[in-house]
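Asker: Just a sequence and a predicted model for now, questions to come.
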Amino acid sequence: MKIFSKEQIYLGDKLTAEKQGITSTELMERAGTQIFNWLHTRMQGAQVPIHVFCGIGNNGGDGLVIARHLITHGYNVHTYVVNCSDKRSKDFLNNYDKIKTVTKKWPTLLSCKEDFPQIAKEDVIVDAVFGIGLNRPIDDWVKALFQHFRMTGAFTLSIDMPSGLFSDKVPKDEDAVVWANHTLSFASPKIVFFLPDTAKYTQQWEILDIGLDPEFLYTTITEAELIGKYEVMPIYKPREKFAHKGTYGHSLIIGGSYGKIGAVTLASRAVLAIGAGMVTSYVPKCGYIPLQSSFPETMVITSDDENIISNINLDFAPNAIGIGTGLGKDKKTVSAFKELLKSNKSSLVIDADAINILTENKELLKLVPENSILTPHAKELERLVGKWEDDFDKLNRAKKFANDYNIVLVVKGANTITIYKDRLFINSTGNPGLATAGAGDVLTGCITGLLSQGYDAVSAALFGIYLHGKSADIAIERYGYQSLIASHVINYLNEAYMDLFKQPEQPQVQQEE
């Protein structure tokens, strides 16, 4: 799903009006009607007080359309205009005139704290104050209004995005933003729904189709894209009937040190569970017996040292290499990693201590092959790109780093973001259960195993991240968040694959007797 910028949304509105021969007021009517339909379907005429707060721009115009339809359908509606400026948009004024034709109770003008209405916890608030165009700090009394919303505990529905939230930067004052229970967004979600600093302002979001021009939606290239089931299905490579293990590649997992052989075991198991034909684990000598006894499907090669990887000598050419899980940062290990970077011809996934080695030996970065995949968690990313001010600064720094070295950068976390050539791919799967030891090792194995099967670097990253998260989503149905462990993610990768082609259940129609 594409994530359009505010500039693209403005352009889409304009093109839609031109191509469909409608006015911007008519497009606003369409948007507001869709929101009313959403509310009407759920409320079914219930006489709960609905408080519709409208700004004086186009978002406020949407609110007036919603209020008008609620009124004409007999709901208990209270409409307010948040008088935060002397300027009114044309479409706001058109809809202000329209609402006066359906009720003698005109919208109440709010200009200060003394005007705030009483709202009960059982009421509903519709927030249509500010939309995507907000670009300045709000007045103190409007901030107090948003705090009033929150203190009531009433269900709050925001239109397009929570008011006070900017589309392209992090607000400095969280009290100056509406904290929504649900947001109905037009055409596409907003990138702020997926960033740690800003996702907290809406508990849930949903997209409404307001009939924007199909050609615009299809042909417009966006910086960001949300990756879900229907985005990864075309990536999937089906199995061939007469294939053999060599068809699906030979992966090499390099890592482990004394006490951390489990990390390599998890990554190696994930390689095969994701579909690679073969996997070899390259570990220090202390890892030989643990791997051979706990995971018989892997082949094992050991380094010369008992407790660390001190050299990497290969007698075969793997299709893909994943390095870093449990690796450690001993001087001999650093030297071995450097020699591998100099000689390697295979696709490369760099994780954990291999990333930490790069950050402590920046001269090695120029040896990293183009299109390599780096998978840092937040602290590892900070060591790579430096400290950031907020999530947008983080993304800008990460994009620059990915471009400077022409690599695929996987920014791990909730809504893991993959960055390649200035494009952002935001993952839609996964849950808090993945905050567990070894989950990152499993992801390294998933991506490495897909590379072995011939997936290109970006596809391997996106597909591996999606399946990893989906497996965790399926696993928590049995284990819950707290009891999920990394091995469960491996164990449910089969169901994540099968879910790709599972048809949605059709509602059963009861036959009349």
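Answerer: Alright, I've got the coordinates. Numbering: from 1, shown residues only.

Asker: can we go C-alpha only for contacts and neighbour counts from here?
Answerer: Will do.

Asker: ok, now which ones touch residue 247?
Answerer: By Cα atoms under 8 Å, 6 or more residues apart in numbering, the contact set of residue 247 is 277, 453.

Asker: let's see it at 6 Å
Answerer: By Cα atoms under 6 Å, 6 or more residues apart in numbering, no residues touch residue 247.

Asker: Tell me if I am right that it is in a strand.
Answerer: No: counting by DSSP: H, G, I helix; E, B strand; the rest coil, residue 247 is not part of a strand but helix.

Asker: and the gap between it and residue 91?
Answerer: When distance is defined by Cα to Cα, to the nearest Å, residue 247 is 61 Å away from residue 91.

Asker: Ok, residue 280 next?
Answerer: 65 Å.

Asker: What of residue 495?
Answerer: For residue 495 relative to residue 91 (Cα to Cα), the value is 50 Å.

Asker: next, the one to line up against it:
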Amino acid sequence: MKIFSAPQIYEADKITTERQGISSLELMERAATQIFNWLHHRMQGAQVKIHIFCGIGNNGGDGLVLARQLVIHGYNVDTYVVNCSDKRSKNFLANYDRMKTDTKSWPTLLKEGDALPEIGKDDIIVDAIFGIGINRCPADWVIHLMQGLNNTGAYIVSIDIPSGLFPDKMPENPDAVIKAGYTLSFQTPKLVFFLPQTGHYTEQWEVLDIGLDRQYLVETKTAHELIGKHEVLPIYQPRKKYAHKGDYGHSLIVGGSYGKIGAVQLASRAALTTGAGLVTAYVPKCGYDSLQTALPEAMVITDKEEEEITQIKYKIDPIVIGIGMGIGTGKKTKIALAGFLKENRKPLVVDADALNIMGADKTLLDLLPANSVLTPHPGELERLVGKWKDDFDKLEKTQAFAKKYQLIITIKGANTITVSPSSMYINVTGNPGMATAGSGDVLTGMITGLVSQGYDPLQAAVFGVYLHGAAGDLALEGRGYQAVIAGDIIGHIGAAYVNLFKQPEQEQQPNGGEEQTG
């Protein structure tokens, strides 16, 4: 699903009215009717008190259309206009007049100094104060009103975007934003729904199709795309009947140090379970017995040293190399990694301490093959790209970094984001139970296993992140967030593959939320 920017949404509105021969007022009526249908379907006429707070722009116009339709259908509605400016949109004014004409009810005008209306905890608030057109922090009295709404305890439904939240930058005042229980977003989700600093302003969201011009939606390229099941299905490569293990590549997993051999075991097992034909682990000598015992399906090569990797030399010819998990940052290991990078020409998936070594010596980044996949958590990312002032700055810096070195970066966390030099892909699978030791090692192994099978590195990163989160969601069943461990994620990779081809009613339903990887 594409995530359109605010200017693109305005352009879509304009093109829709031109091509469909309708007015912007008619388009507003259509959009707000979808909000009404959503509420009406769930409430079925229940006489819960509904308080609709409208601004004086087009978002407020949506709120007035909704109020009119709810009143006509017999709902218990109080409507308020937050009089925050002398300027009013034409569509707001038209719907203000129509509400008075059609319902004989007059919205209550709220101005500076007015008390917050009485709202019960069992009531519903509809937030239609500000939409995506907001360009500055609201006035102090409006902020006070919004904080009052947040503190009522009533359930809040926001129209299109929680009021006070900008679609493309951080709010100037974190307290000047409505905290919605549900946001009903027109045609496309908003990028701010998926970033750590802004995602908490809406607990849930849903996209409502308001019939914007299909040709424009299909043909317009966006900087961000939401990745779900329908987006990854075309990536999937089916297996041929007469295939053999050599057809699915040989993955080399390089890492481990004394006490951290488990990271290599997890990555190797994940690569095999994701479908790599062969996997070899390269570890210090201390990892030999445990790997051969715990993972008999993998082959093992050891360094000459007992407790750390001091050279990376092998006689096999792998398709792809996953490197860094548990490897440590000792002096000898740093020298070994630098020597390896100077000689290596194979595709790489780089994680953990290999990233930290590169963050400390950025000359090593120039040695990475184009389209290498880096899988940092936020701390590792900061060492690579530098400090950022907010999540938007983080994405900008990461994309500039990806473009400079021609890399693919997966920023691990809730809604893991895969960044290429030209696009960003936001994942929808995963849950907080995945915030556990080894989860990131599993992801690195999965991406390595996909590249091994012939997936393009960007496809492997996007698909691997989706499968990783989907497996984590399935692992939740009967466990709960606290009990999920990295091995559980590996154990559900197969089910995640199977779920790709099930109809919605057949799918195993996880208790999932958002992806967080260690």
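Answerer: Right, received. Where do you want to start? Note that this is a predicted model, so its numbers are computed, not measured.

Asker: Quick one: residues contacting residue 202 of structure 2.
Answerer: Counting by Cα under 6 Å, 6+ apart, residue 202 of structure 2 has contacts 179-182.

Asker: count of residues packed around the nearest residue to it once chain neighbours are set aside?
Answerer: The shortest distance from residue 202 of structure 2 to any non-neighbouring residue, by Cα to Cα, 6 or more residues apart in numbering, is to residue 180 (4.6 Å). Residues within reach of residue 180 of structure 2, counting by other Cα atoms under 10 Å, total 26.

Asker: starting at the chain centroid, how far to stretch 382-390 of structure 2?
Answerer: 19 Å (Cα atoms, centre = their mean, to the nearest Å).

Asker: Can you get me the start-to-end distance on that stretch?
Answerer: So stretch 382-390 of structure 2: terminal residues 12 Å apart, Cα to Cα.

Asker: mind listing what's buried in that stretch?
Answerer: Going by neighbour count (16 or more other Cα atoms under 10 Å), the buried part of stretch 382-390 of structure 2 is 382-385.

Asker: what's stretch 63-82 of structure 1 in contact with?
Answerer: In contact with stretch 63-82 of structure 1 (Cα under 6 Å, 6+ apart) are residues 32, 36, 47, 49-55, 99, 107-110, 128.

Asker: ranking those residues by neighbours, who comes first?
Answerer: Highest neighbour count within the contacts of stretch 63-82 of structure 1, by other Cα under 10 Å: residue 128, with 30 neighbours.

Asker: Look up how far residue 161 of structure 1 lies from it.
Answerer: Taken as Cα to Cα, the span from residue 128 of structure 1 to residue 161 of structure 1 is 9 Å.

Asker: residues near the nearest residue to residue 480 of structure 2 once chain neighbours are set aside, how many?
Answerer: For residue 480 of structure 2, ignoring the flanking residues on the chain, the nearest one in space by Cα to Cα, 6+ apart is residue 433 at 7.2 Å. Applying other Cα under 10 Å, we find 25 residues neighbouring residue 433 of structure 2.

Asker: list the contacts for the residue nearest to residue 202 of structure 2?
Answerer: Residue 180 of structure 2 neighbours (Cα under 6 Å, 6+ apart): 156-158, 202.

Asker: Highest neighbour count among the residues you listed?
Answerer: Neighbour max across the contacts of residue 180 of structure 2 (other Cα under 10 Å) = residue 158, 29 neighbours.

Asker: just checking, what packs against the helix or strand that residue falls within?
Answerer: For residue 158 of structure 2, the element it lies in under DSSP states H and E is strand 155-159. On a contact count with 3 or more Cα pairs under 6 Å, 6 or more residues apart in numbering; DSSP states H and E, strand 155-159 of structure 2 meets strand 124-128, strand 180-186.

Asker: Average offset of it relative to structure 1?
Answerer: Following the fit onto structure 1, the mean deviation recorded for strand 155-159 of structure 2 is 0.4 Å by mean Cα distance after the TM-score superposition for structure 1.

Asker: Now do that strand and strand 124-128, the angle between them.
Answerer: Angle between the axes of strand 155-159 of structure 2 and strand 124-128 is 20 degrees (criterion: axes from the mean of the first three to the mean of the last three Cα atoms, to 10 degrees).

Asker: any chance you could map the strands in the stretch 251-400 of structure 1?
Answerer: 278-283, 299-302, 320-323, 347-350, 373-374 (DSSP state E, counting those that start in this stretch).

Asker: among those, which is nearest residue 408 of structure 1?
Answerer: strand 373-374 (4.7 Å; Cα to Cα).

Asker: Mean deviation, that closest one versus structure 2?
Answerer: Mean deviation for strand 373-374 of structure 1: 0.4 Å (mean Cα distance after the TM-score superposition for structure 1).
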